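> attaching a predicted model along with its sequence, questions to come.
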Amino acid sequence: MKVRPFEEIVACHGATVLRVCRAVVGPVDAEDAWSETFLSALRAYPELPEDANVEAWLVTIAHRRALDLGRARSRRAVPTDSVPERCDARADPAARDPDLWAALARLPDKQRHAVAYHHIAGLPFTEIAVILGNSPEAARRAAADGIKALRSYYREDESA
């Protein structure tokens, strides 16, 4: 029997999961990835050990769902008739700087994911390594390289 109701888990970690989904698949598919994450989590929640790191567990699920959606998106045509709605800038720091999403999109997948999981979700590199299937050192390096690349992209954009 879980101590915390699942609704409380969603309320506590929902915003973090949404930011991770946005960073991995972009703002258009982020809500779908978020929904899929919590549907999967709801099914698995009764079996989750009491001492589990719930946030890391949810980010792992979000990573998998986002990758699934990204693969599905790459196989289908994307309509461009409408512009996606803007998110609330107070809820998401990156919404205050739309260039951040463009800069994140330019990063290689491993770097983008490592930056999102560490700097947006706040996960330690040991947990990021499990999600990405590499070592903590490789996860740390990918995040550092991603941040370095983001800094150079911003310098390029400012000089243009």
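All right, it came through fine. Numbers count the residues shown, from 1 in each chain.

> every contact and neighbour count from this point should use C-alpha atoms.
OK.

> show the contacting residues for Ala138.
Counting by Cα atoms under 8 Å, 6 or more residues apart in numbering, Ala138 makes contact with Ala129.

> what strand or helix carries it?
Assigned by DSSP states H and E, Ala138 falls within helix 136-159.

> in the chain, which spans are helices?
Remark: helices assigned in the chain by DSSP state H are 6-25, 27-44, 54-74, 99-106, 109-115, 125-132, 136-159.

> tell me how far the fourth one is from the chain's mean position?
When distances are taken as Cα atoms, centre = their mean, to the nearest Å, helix 99-106 is centred 13 Å away from the chain's centroid.

> another one to put next to it:
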Amino acid sequence: MNVDRHVKPPFEAVVARHGATVWRVVRAVIGHVDADDAWSDTFLAALKAYPQLPADANVEAWLVTIAHRKAIDIARGAARRAAPVADPPDSPAAERADAHDLDLDAAVSALPPKQRQAVAYHYLAGLPYAEIAVILDSSVDAARRAAADGIATLRRTYPRIDTTRNHE
């Protein structure tokens, strides 16, 4: 049987294959509380745009780009609507996170935005620095430096982190 490598898989297969990566990225970029919304918004937008996506496109990079934009939209919206409450409601995302995840979330959240994004996109999504540079609208060297600075900070503030990844 001859299979055409340029035929796109069904969208359900894309979600199954890349859903966890998108989840880790949005959680690292905007935190576990808003990650559910960013994840859903990402895949809703991707579903609408998927028919126009070229068959040979890098789907993971495409999804991370959408996730980046949706996370920024949610963060901006939250900043405009923030209202203090005495007892915030429980979040389904909080139930999935254990203490280790929350410590890591706090350490990653404390990073400056470009470092946090570069670390998430490279170490969680596995994107090469060239694609991260496009997402962050910076140079490859700046993306690499932001990730390196972020990891250096995490090594100091969160010593249990595993940063082993194949660097290109």
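Yep, it's here. This one's a predicted model, so the numbers in the text were calculated from it and none came from an experiment.

> TM-score for these two?
Here the TM-score for the pair of chains, by TM-score structural alignment, normalised by the length of the first structure, is 0.87; 150 aligned residues with a Cα RMSD of 1.7 Å.

> hang on, the earlier thing: how big is the angle separating the helix holding Ala138 of the first structure from helix 99-106?
Per axes from the mean of the first three to the mean of the last three Cα atoms, to 10 degrees, the angle that helix 136-159 of the first structure makes with helix 99-106 is 130 degrees.

> buried residues in helix 136-159 of the first structure?
136, 138-143, 145-147, 149-150, 153 (16 or more other Cα atoms under 10 Å).

> need the helices of the first structure in a markdown table (columns: distance to Val83 of the first structure).
Formatted as a markdown table, those follow (distance: least, Cα to Cα, whole Å):
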| stretch | distance to Val83 of the first structure |
| --- | --- |
| helix 6-25 | 16 |
| helix 27-44 | 9 |
| helix 54-74 | 17 |
| helix 99-106 | 15 |
| helix 109-115 | 24 |
| helix 125-132 | 32 |
| helix 136-159 | 23 |
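
> out of those helices, deepest packed?
helix 109-115 (a mean of 23; mean count of other Cα atoms under 10 Å).

> give me every residue that touches the residue in the second structure that Ala116 of the first structure lines up against.
Applying TM-score structural alignment, one finds that Ala116 of the first structure aligns to Ala120 in the second structure. Taking Cα under 8 Å, 6+ apart, we find Ala120 of the second structure in contact with Arg24, Val25, Ala28, Val29.

> how about the most centrally placed residue in the first structure: what's its closest non-neighbour residue?
Among the residues of the first structure, the one closest to the centroid is Val20, at 1.8 Å (Cα atoms, centre = their mean). Nearest residue to Val20 of the first structure in three dimensions, chain neighbours excluded: Ala116, at 5.8 Å (Cα to Cα, 6 or more residues apart in numbering).
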